[in-house]
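Q: Predicted model and sequence below, questions to follow.
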Amino acid sequence: MIRFENITKQNGHRILFVEASAALNRGEKIGLVGPNGAGKTTLFRLVTGEEAPDEGQVSTEKNVSVGYFNQDVGEMSGRSAVAEVMDGAGPVSAVAAELAELEVAMCDLEREDLDAVIERYGEVQARFEELGGYALEGRAREVLDGLSFSQEMMDGDVGLLSGGWKMRVALARILLMRPDVMLLDEPSNHLDLESLIWLEGFLKTYDGALLMTSHDREFMNRIINKIIEIDGGTLTTYSGDYEFYERQRALNEKQQQAKFERQQAMLAKELEFIERFKARASHAAQVQSRVKKLDKIERFEPPKRRQVVSFDFAPAPRSGEDVAVLRGVHKGYGSKTIYQGLDLTIRRKERWCVMGVNGAGKSTLLKLIAGASQPDAGTVTIGASVRMGYFSQHAMETLDGDKTIFETLDTQFPQANQGVLRALAGCFGFSGDDVEKPCRVLSGGEKARLVMAIMLFNPPNFLVLDEPTNHLDLDTKEMLIKALAAYEGTMLFVSHDRHFLAELSNRVLELTPEGIHQYGGGYTEYVASTGQEAPGLHH
């Protein structure tokens, strides 16, 4: 359906693709992977025609509809979320808009042209029905419900929603459209676990072709059946899911390394022979033939190593046994009660993950423990010699925009030497000249990585993390999981990344409308005992 044929593309000084080829065929669900900046988003833009290759061509079959979701959501306001989603479905949305206008007009009984309005309403309503409008609205609501919208949010002005919810509206538009080809750039970024699992189910049953990027390996693994990797200017295709790709890639690297080493050994032997006998006339013919042979040999390259920097974090100082104790905590916002008499004890070395649907009070709990919010009643006591590190989406706003990444680290840790700080920066994906970027130009993901680096350099013994993996790519996430797996302190965290939850938790706190449940055992045990991956799966 879509073919990339020998494409070459340069972006400023960066060469993204060199004579690269790949294809997306009917029914294929492809995951696009590669390091940050390798050109994943550019590849999408080549398909949609927003950019063109410098050489080669990108061809799409005739009459193939393409839906593209990216992180860049345009202006949305003045309409309901449902209307905005239906707008993606073509002409029926214009009819729906006129219908809504006429309904308002019919309420004005003083109008002189009321009869004409009513007559027009009949015509438009018939057209709306003919186009399957009522069924479409039902489907639009179903998709929004899957993405965790309440009825009020569906019917309210889309302009009042936060950026993350607008993203979901944009995603819902593409899903409702059900194009022949779906291009999804990071669809999992702003979703909670319930919505993520719903989307997984939706994409599994979608019969079109799919090309997507995602920093969520579980999500990728369950949907895709093929991988296209962008690395060093080439596109390499692997048949299989993400796990298969990881294994295959490691195997290919190993084989390539072995081939390279064997050839190096052979070359060394030949060169030694040439050196030894080049001065002897009796061996001249042999030496000449070997020199010619060496000139003709095609040299193997060593495998390209992905730069995944690991960093040895300092051990956290030991805290007392009781790290945080909540007794009879009440908390509400306006008329909404979040907690009523909550009791919770967090002990040393426990790693609690907090599960619950949007609005259940996950972030509120973290704020209460971090002291960023006070209970209406009850007590929150932090234990002896507890040093807390609190990571929230808000923490990223505290960075000084005029300072560079390096200056920010240097200000925080004046005692540390430059080499150590550069290694720390490299570990969180800032290599080379990146450390000279001022903080104001950083993306959300880069800010999150910088805040995380500051927090873990001199680690506290109690980490309170609110969605720490939100903007991290797969490699940085793996590094973080490794670092936190070796971390000796206590953790309390919220995350919608199942791999992160499974690897790091040993306790689960589940917040549901029926009450609060505590599970001894991590996320994997929680899934086994409840039979569900998230508390709010009502679909």
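A: Perfect, thanks for sending it.
Q: CA only for contacts and neighbour counts going forward, please
A: OK.
Q: elements contacting the helix or strand where M266 lies?
A: Assigning secondary structure by DSSP states H and E places M266 in helix 242-277. Where contact means 3 or more CA pairs under 8 Å, 6 or more residues apart in numbering; DSSP states H and E, helix 242-277 is packed against helix 217-223, strand 226-231, helix 284-296.
Q: try 10 Å
A: Counting by 3 or more CA pairs under 10 Å, 6 or more residues apart in numbering; DSSP states H and E, the packing neighbours recorded for helix 242-277 are strand 29-33, helix 217-223, strand 226-231, strand 234-239, helix 284-296.
Q: Reformat these as JSON lines; add distance to S495.
A: Supplementary listing: the helices and strands packed on helix 242-277 in JSON lines, determined by distance: least, CA to CA, whole Å:
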{"stretch": "strand 29-33", "distance to S495": "22"}
{"stretch": "helix 217-223", "distance to S495": "13"}
{"stretch": "strand 226-231", "distance to S495": "25"}
{"stretch": "strand 234-239", "distance to S495": "29"}
{"stretch": "helix 284-296", "distance to S495": "55"}
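Q: And here is the other one:
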Amino acid sequence: MLAIHGVSIRAGVKPLFENASLSIHPGQKVGLIGQNGVGKTTLFKAIMNEVPLDAGQISVPANWLIGYVEQEVSDSKLCALDYVCFGDSQYAELEAKIKHAEQLDDHDALVRAHDEMDRISGYEVPQKAQQLLAGLGFSVQDLNKSIQSFSGGWQVRLKLAKALMQRSDLLLLDEPTNHLDIEAVAWLIQWLKSYQGAVLMISHDRDFLDQVVQGIAHIQHQKIHYYSGNFAAFERQRNEQLMQQHALHEKQKQQMQHLKTFIERFKAKASKAKQAQSRVKALERMEQVAAVQATNPFHFEFFEPKHQPDPMVKVENVDFGYDDKPILQQASLVLRAGDRIGLVGVNGSGKTTLIKLLVGEVEPQAGKIQISKGVTVGYFAQHQLEALQLEHSPLQHMLTLGEEVSDQQARDFLGQFGFTNEQSLTPVATFSGGEKARLALAMIVYQRPNLVILDEPTNHLDMETRDALDMALQEFGGALIVVTHDKHLLASIADQFWWVHEGKVTLYHGDLESYLQTRLKTLKQSQETQKQAERLEMDRPVQNKKQLRQQNAQRRKQLDQLLKPHLSAMKKVEKQMEKAQSELDQLHELMEDSALYEAENKSKLTEILKTQASCEKVLEESELEWLELQEQIELCTQSFEDSQFD
């Protein structure tokens, strides 16, 4: 096992760990959490022997191989497939030996290398690499592209794929969901569930942690505190500890009362019914973990907009593309006052492009975008962090926002975002990514926007800041457009979704489950269309119809064999979905009985609600797995079809 015993580490004069200990056993999956700056990444480096220990020891079994994501791309001239394949170091070494033997025309050495490659099942490596790349969103056409041709975000995915390709007993992952879309995150969850080795991962994505880990290692006060179970279990255990502190109880009640007031204010209005419902869900969660929230050092809120034009934005028949490649075509949308939009779609589909069009960073090639008079936009994107003046302090940044803000007002405001007086005077150049993101958020909030647009706001944010942002956005009364891979955040703040897909933007209402259902329906329709096209092709009169039937039969047989494992897995998942839905239907019938809500049936009602939650979770996970399998089938089918024309 990995044994961290009595470890002390300092970063300069700042103590990160003092007599900290943690053990991770074979196959165990543990989430490493804590505020930004507490030493999570430093601990990874210590495990890799990249930083020295001031005291204690870290021991790893001699036969364990450690997999990790490299900081820089090692050879940017490689194509994507080779780069990921070479994540398997044994395969890479033997490939080099084979190439060297071929150059020397050394027959014996070549035979030995091929025998060794066969022994380690090396000939299966390219296929595994293709599966990894497909799961992370790469197309068949991407496989032979050079790494240099990919953007920074896609290079991050390549480095993750290479890390997953490593033969490892312990996998170290630092924010693996950053730069992934929801679909790729769903695939990664399934991959990690099937991974046989131990995993230690840094993540601030609570939904991701809930589905993958069996333990939480929480860094606080230079110690590592281990909690058994997923993140939800961690919050419950922390809640039990903190509820014993009476001072927190009053703060908890205030937070819960604030949410209840909001719900009562909006639930009577039909136009705000979905917003109120999202607050109901937040309240249910807060009742379990409010004490944990009460310890959050960050608490900020958006100012109530003084006025909101309606509609706020109109997009009419907009086209846009790069280098003759169309990204968006005939996009037409209307953003109304108070709308809370989740922008969804796989990476590369055009979400960020649409946002850049809305904020005026790029101009449409056709059509028009009309921003109503009086709309004030608060825009957050990762590239804006790079635009911060590194030599300036947070206080200097705040003072540039308006003459009316005083020095003390700016300091007080920055304090809500976790900046001490000392930090407010420190140059931004020394800040972490999370601290820069908090400063950018503070500047947006201070400018009192009535439309907030956020493009992946949670990258670099720790759990506490994400929670504070979540609460602030729930209370924000203006319009909101958000792109995020954080499923928890998206589900709690978005009331409707814009789906960017194949150059189109589709508007529909509903929660995140509605989005997934729409994806399933669209994929099924695509399948049916493909089947109809095949039937039409078979009915077309040709001179040698018998030969064509034989060719098509052979092709179908080959394709059926290729898809057999995916289709088999899909049938199992569909049975799980049917079973879960059937159980839910039975529970709903039971819950229609008014007698169930009488005092003497309280325990029975509690049990039914628990079962309902369990069934809903199974149904949600099954739907995501079905979606993943369907995409794999489409990818295999497309790859097979392409091979027929090579």
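A: On my side now, so go ahead. Values in this document were obtained by computation on a predicted structure and should not be read as measured data.
Q: hang on, the earlier thing: just say which of the helices and strands packed on helix 242-277 of structure 1 is most tucked in.
A: Across those, the average number of neighbours (mean count of other CA atoms under 10 Å) peaks for strand 29-33, which reaches a mean of 25.
Q: the inter-axis angle of it versus helix 242-277?
A: Interaxial angle of strand 29-33 of structure 1 relative to helix 242-277 (axes from the mean of the first three to the mean of the last three CA atoms, to 10 degrees): 50 degrees.
Q: after superposition, how close is the following helix or strand past strand 29-33 of structure 1 to structure 2?
A: Tracing the chain C-terminally past strand 29-33 of structure 1 and defining elements by DSSP H and E, one meets helix 40-48 next. Here helix 40-48 of structure 1 is compared with structure 2 after superposition; its mean distance to the aligned residues, by mean CA distance after the TM-score superposition for structure 1, is 1.9 Å.
Q: which outside residues touch helix 40-48 of structure 1?
A: With contact meaning CA atoms under 10 Å, 6 or more residues apart in numbering, helix 40-48 of structure 1 is reached by 2-4, 7, 9, 11, 16-17, 32-34, 39, 49-53, 57-60, 66-70, 183-186, 211-213, 228-230.
Q: 7 Å instead?
A: Contacts to helix 40-48 of structure 1, defined as CA atoms under 7 Å, 6 or more residues apart in numbering, come from residues L32, E51, A52, P53, V58, L183.
Q: Tell me the secondary structure at the fifth one.
A: Think V58 of structure 1. strand (DSSP: H, G, I helix; E, B strand; the rest coil).
Q: how about the helices and strands packed on helix 242-277 of structure 1, which one is nearest W352 of structure 1?
A: helix 217-223 (20.4 Å; CA to CA).
Q: Give me the helices and strands touching the closest one, please.
A: Here helix 217-223 of structure 1 is seen to pack against helix 193-205, helix 242-277 when contacts are counted using 3 or more CA pairs under 7 Å, 6 or more residues apart in numbering; DSSP states H and E.
Q: And that helix against structure 2, how far off on average?
A: After superposition onto structure 2, the mean distance of helix 217-223 of structure 1 to its aligned counterpart is 0.8 Å, using mean CA distance after the TM-score superposition for structure 1.
Q: Check whether P364 of structure 2 really touches N317, as I assumed.
A: No - in this structure, P364 of structure 2 sits apart from N317 without contact. The criterion is CA atoms under 7 Å, and the distance is 9.5 Å.
Q: mind giving me TSV with the contacts of helix 40-48 of structure 1 and columns for distance to A22 of structure 1?
A: Written out in TSV, the entries for the contacts of helix 40-48 of structure 1 read as follows (distance: CA to CA, whole Å):
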residue	distance to A22 of structure 1
L32	11
E51	17
A52	16
P53	14
V58	10
L183	15
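Q: Pull the most distant pair out of these.
A: When CA to CA is used, the two most widely separated members of those are L32 and A52, lying 18.9 Å apart.
Q: before we move on, the earlier item: mind checking which of the helices and strands packed on helix 242-277 of structure 1 is nearest D434 of structure 1?
A: Each of these was checked against D434 of structure 1 via CA to CA, and the shortest separation belongs to strand 226-231, namely 19.6 Å.
Q: against structure 2, where does that closest one fall?
A: Alignment of strand 226-231 of structure 1 against structure 2: residues 215-220, by TM-score structural alignment.
Q: cool, stretch 357-377 of structure 1 as well?
A: Taking TM-score structural alignment as the measure, structure 2 aligns residues 346-366 with stretch 357-377 of structure 1.
Q: mind listing what's buried in that stretch?
A: In terms of neighbour count (16 or more other CA atoms under 10 Å), stretch 346-366 of structure 2 has its buried residues at 346-347, 349-358, 363-364.
Q: For my notes, please list the residues you listed in TSV and give secondary structure for each entry.
A: TSV is the format used below for the buried residues of stretch 346-366 of structure 2 (three-state DSSP):
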residue	secondary structure
V346	coil
N347	coil
S349	coil
G350	coil
K351	helix
T352	helix
T353	helix
L354	helix
I355	helix
K356	helix
L357	helix
L358	helix
E363	coil
P364	coil
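Q: what two of these are the furthest from one another?
A: Taking every pair in the buried residues of stretch 346-366 of structure 2 and measuring CA to CA, the maximum separation is 22.7 Å, between V346 and E363.
Q: Which one, of the helices and strands packed on helix 242-277 of structure 1, ends up nearest to V309 of structure 1?
A: Proximity of these to V309 of structure 1 was assessed by CA to CA; the nearest stretch is strand 226-231, lying at 17.4 Å.
Q: quick one: that closest one to structure 2 mean distance?
A: For strand 226-231 of structure 1, the mean deviation from structure 2 after alignment is 1.0 Å (mean CA distance after the TM-score superposition for structure 1).
Q: Can you give the distance from that strand to the centre of its chain?
A: Relative to its chain's centre, strand 226-231 of structure 1 lies at 17 Å (CA atoms, centre = their mean, to the nearest Å).
Q: which residue in structure 2 lines up with Y134 of structure 1?
A: Aligned against structure 2 - with TM-score structural alignment as the criterion - Y134 of structure 1 pairs with Y123.
Q: got the buried residues for stretch 452-460 of structure 1?
A: By neighbour count with 16+ other CA under 10 Å, stretch 452-460 of structure 1 contains the buried residues M452, A453, I454, M455, L456, F457, P459, P460.
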